[in-house]
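Engineer: Here is my input; please provide its structure:
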Amino acid sequence: TQGQVYTDYGGQVGGSVANDLTRLTATAGQALGSLAMYPAMDSVRQAAPMVMAFLKMALIICMPFVLVLVYRLK
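Structural biologist: This next block holds a predicted model:
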């Protein structure tokens, strides 16, 4: 159409009721999804230091074995 531009990334110059319903449904779905995601991400955030501690412990325990196995006298 002459003289109209795209207003967003939707790819349609003129809006429609179907586009509005789709956008409203997507917004509601994202809101419901965030209700489940935020507590899950909080538990991951709380568990991350313990996971890092186990990884550091494994590295410290395994380092002497690695050094003994790769050491060669010249």
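
Engineer: switch to C-alpha atoms for all contacts and neighbour counts from now on
Structural biologist: Fine.

Engineer: Now do the strands for the protein: every range, in order, please.
Structural biologist: Counting by DSSP state E, the chain yields no residue ranges for strands.

Engineer: To compare against the first, here's the next sequence to fold:
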Amino acid sequence: MAHESLVIILSVGGSPLDRASLAELPEATVAWQRLECEGSAACVAACVRHADPSEAFGARIRGWARARGWTVTVAPSEPLG
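Structural biologist: Okay, the predicted model is just below:
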């Protein structure tokens, strides 16, 4: 994977958000993640490695999250390598 991004996903009443949720994101690998939950709210912070350029990955993960009722923020890191 050539790129790495910091991803924050928020859920309040959407699809369940848990530690396994990012495993469903195609063509991406989770380097690390943290999960916090309180009542119906959940938040995942993760470092995700991906092959697509940062702009394309941001659009892709936003669409993936939106389909599940989640909100996502993406901050690209420096290219790996």
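
Engineer: And the TM-score between these chains?
Structural biologist: Overlay of the two chains. TM-score (TM-score structural alignment, normalised by the length of structure 1): 0.23; 20 aligned residues with a C-alpha RMSD of 2.9 Å.

Engineer: For M57 of structure 1, give its distance to V51 of structure 1.
Structural biologist: As for M57 of structure 1, its distance to V51 of structure 1 is 10 Å (criterion: C-alpha to C-alpha, to the nearest Å).

Engineer: And for V44 of structure 2, the neighbour number?
Structural biologist: With neighbours defined by other C-alpha atoms under 10 Å, the count for V44 of structure 2 comes to 20.

Engineer: distance between stretch 30-43 of structure 1 and the chain's centre?
Structural biologist: Averaging C-alpha coordinates over stretch 30-43 of structure 1 and over its chain gives two centres that are 12 Å apart (C-alpha atoms, centre = their mean, to the nearest Å).

Engineer: and Q33 of structure 2, what does it touch?
Structural biologist: Q33 of structure 2 makes contact with 19, 44-47 under the criterion C-alpha atoms under 8 Å, 6 or more residues apart in numbering.

Engineer: out of those, which are buried?
Structural biologist: 44-47 (16 or more other C-alpha atoms under 10 Å).

Engineer: out of those residues, who's nearest S11 of structure 2?
Structural biologist: If you rank those by distance to S11 of structure 2 using C-alpha to C-alpha, V44 comes first, at 8.8 Å.

Engineer: ok, and the closest non-adjacent residue to that closest one?
Structural biologist: Spatial nearest neighbour of V44 of structure 2, excluding adjacent residues (C-alpha to C-alpha, 6 or more residues apart in numbering): L35 at 4.6 Å.

Engineer: same check, this time on A45 of structure 2
Structural biologist: Computed as C-alpha to C-alpha, 6+ apart, the closest residue to A45 of structure 2 that is not its neighbour in sequence is I8, at 4.5 Å.
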